[in-house]
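Student: Structure here, sequence nowhere to be found:
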């Protein structure tokens, strides 16, 4: 297999030959057909989320099952799958239908190794290479995943472009469907029109929200937001929250903040009606202090952080796929594809904001 390896924080990725170690119980080997570039991957490259190196990143993979490990009956060779985050499936949070808050989430998704300390990847000399990033490490031609995070999809679907459903799009849509659960006619605002924010726009549209307001400094993204469901868009400004409260005659019922910057979080909160709810999903590392006005919260408003859209991937991914088939979740309009060897260009374009969701084709 070929994989993009990060050897040091802040360094360039190197595409090299690796091998997958023997599959253990519950694991599957996937031939990757497409994999997204996500902001969370960049937090590792930039050092905001510490990981051991060398490591293979990538956590929005889709592909075909090529081999199954001991005891696997849920998937078979030839199945088409979308990979998401993984979870233990046994703790009280998983049992309660909240796998995004699995008590072993960090161990299973961030540790770079299996729970027993072994790695899923090795270099030509047999030296271990950290993988298991979100249970997959799919910036590669092949990925080791598991029945817990590989979601089977219909063979007729455009497999190469489905990967982002496993994280970024799942997060934005899940914030709407699983957390806010708006009723038709309720108002919605989204700060940050990247893949997460635009997924929230599409989900708000599918939920019948009105108005739906998008906020972003990038004019191309504001235009795209209007195309896929926003009723109005704005460039950020110091007085924007006040303007929105005035224009909506009291503020928005719900807002999503997909940037992670303290001023943006405060503005999304200040634009709420009373009562109202703001969800923050933007990630800038585990230490990101934010201060808010308690008096604003005391008026019945809430600010809540959300991981992975509060989603169970095995439930939400098939729902989003069906919505896409019905024309109600046109996520394909967000995607730009790149050859796998052009990963550096894809990342640079993503950082520059010239593309919304790069998808690599190994």
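Tutor: Great, that's in hand. As the structure is a computational prediction, the values presented were derived from the model and not from experiment.
Student: contacts, neighbours, all on C-alpha from now
Tutor: Fine.
Student: Run a quick neighbour tally on residue 127.
Tutor: Residue 127 has 11 neighbours, counted by other Cα atoms under 10 Å.
Student: now it: how far from residue 18?
Tutor: 10 Å (Cα to Cα, to the nearest Å).
Student: leaving aside the residues next to it on the chain, what's closest to residue 2?
Tutor: Distances taken as Cα to Cα, 6 or more residues apart in numbering put residue 17 closest to residue 2, at 4.6 Å, once the chain neighbours are dropped.
Student: Tell me if I'm right that that neighbour and residue 4 touch.
Tutor: No - using Cα atoms under 8 Å, residue 17 makes no contact with residue 4, being 9.0 Å away.
Student: In terms of neighbours, single out the busier of the two.
Tutor: Shown here are residue 17 and residue 4; by other Cα under 10 Å, residue 4 has more neighbours (25 against 15).
Student: structure B:
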């Protein structure tokens, strides 16, 4: 069928709209009509072609309605409402342990721009267009997604708000709840309060952390962090951030979560830990960086990388939705809506830090 999609091509400032051909779902796949999709920094970083082949349709925070299912799909039917998350094989040890973000095939399935057999679901005439970005490629009116990529949700939920749950929100909240298992009375500092960091702030507040410190360069984001549960905030441009953080508790933090790729911030996130503390990160340092090993040894400290919040979308996203219904996890306060055809403006705004989580609406008149 013919669809409209925003295609990333070399040398362009943002994805541009084209009419493409989308093939029918194969075994284990479904066709989903996209209602809305979030834009993640990963999309922005991948647009120039860092890891994925081009031309490609990006987008990996989609939400929509199932229109057709392929052979062997048992848990979904036409008309179901779904959130789309990452791709995984379902057979490796990580998938068997409900940790699909650490799937043995995670990189080729999410960044390869094709199915594992080398085929794609998209074309423009005779030209191959790469698809299946994170198992979905949701910068499009319709997508082909695997059944493992989809999470069914109740039809009374606002689909236009749910897409960001599949990546940015699950990464922040899952890092706190699933990976670090922050509990009542614990202390945590969160570096960078964009979509991932603010989701972590809300999760730490949800589980009853005693001190939740937000660190960022932007005063307006720190103010929002306070509204969402941060007990303390520090402007990242101040001197001796690690010392200020240690002073808040008198001994340092039990946990830190770094959402930035700044090497100096990675150092600070380790320096401010209490004995036996854990410094977690969801973005690798940009450039050369090495931790100070003796303080880690002497303090029994841990440095830990986290992908996708260590969370299984099919198990964790329904919990976050329940918390949202209860008014305890107001992730929708992070969202700014754009008509689908304003994708270039949305890319500009997220790169400039004007918005936290842009969401593209497939119908322009639905945008707020």
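Tutor: Good, I have the coordinates. Model, not experiment: these values are computed from the prediction.
Student: Superposing both, give me the TM-score.
Tutor: TM-score of the superposed chains, computed with TM-score structural alignment, normalised by the length of the first structure, equals 0.96; 358 aligned residues with a Cα RMSD of 1.3 Å.
Student: Could you find the counterpart of the residue nearest to residue 2 of the first structure in the second structure?
Tutor: By TM-score structural alignment, residue 17 of the first structure lines up with residue 19 in the second structure.
Student: who touches that match in this structure?
Tutor: Contact analysis of residue 19 of the second structure by Cα atoms under 8 Å, 6 or more residues apart in numbering lists 2-5, 124.
Student: what residues are up against residue 314 of the first structure?
Tutor: Contacts of residue 314 of the first structure by Cα under 8 Å, 6+ apart are 149, 151.
Student: can you tell me how far it sits from residue 72 of the first structure?
Tutor: Residue 314 of the first structure is 16 Å from residue 72 of the first structure, by Cα to Cα.
Student: Could you check which helix or strand contains the match of residue 17 of the first structure?
Tutor: strand 16-22 (DSSP states H and E).
Student: Just tell me the aligned range of the helix or strand following that strand in the first structure.
Tutor: Under the assignment DSSP H and E, the closest C-terminal helix or strand after strand 16-22 of the second structure is strand 29-38. Residues 27-36 of the first structure are matched to strand 29-38 of the second structure when aligned by TM-score structural alignment.
Student: check the fit of the matching stretch onto the second structure and give the mean distance.
Tutor: Average distance, stretch 27-36 of the first structure versus aligned residues of the second structure after superposition (mean Cα distance after the TM-score superposition for the first structure): 0.6 Å.
Student: what does that stretch contact?
Tutor: Outside stretch 27-36 of the first structure, the residues touching it (Cα under 8 Å, 6+ apart) are 23, 58-70, 72, 138-147, 159-164, 357-362.
Student: any idea how far it is from the chain center?
Tutor: Relative to its chain's centre, stretch 27-36 of the first structure lies at 16 Å (Cα atoms, centre = their mean, to the nearest Å).
Student: residue contacts, the residue nearest to residue 154 of the second structure when sequence neighbours are not counted?
Tutor: Spatial nearest neighbour of residue 154 of the second structure, chain neighbours left out: residue 81 (6.8 Å); criterion: Cα to Cα, 6+ apart. Residue 81 of the second structure makes contact with 63-66, 152-155, 159 under the criterion Cα under 8 Å, 6+ apart.
Student: Which of the residues you listed ranks first by neighbour count?
Tutor: Neighbour-wise, the contacts of residue 81 of the second structure (other Cα under 10 Å) top out at residue 63, 32 neighbours.
Student: Would you mind giving the secondary structure of that residue?
Tutor: strand (DSSP: H, G, I helix; E, B strand; the rest coil).
Student: Can you verify my assumption that it contacts residue 80?
Tutor: No - taking contacts as Cα under 8 Å, residue 63 of the second structure lies outside contact range of residue 80: 10.9 Å.
Student: Would you state the helices of the stretch 51-200 of the first structure in chain order?
Tutor: Counting by DSSP state H, counting those that start in this stretch, the stretch 51-200 of the first structure has helices at residues 92-95, 105-110, 168-174, 195-206.
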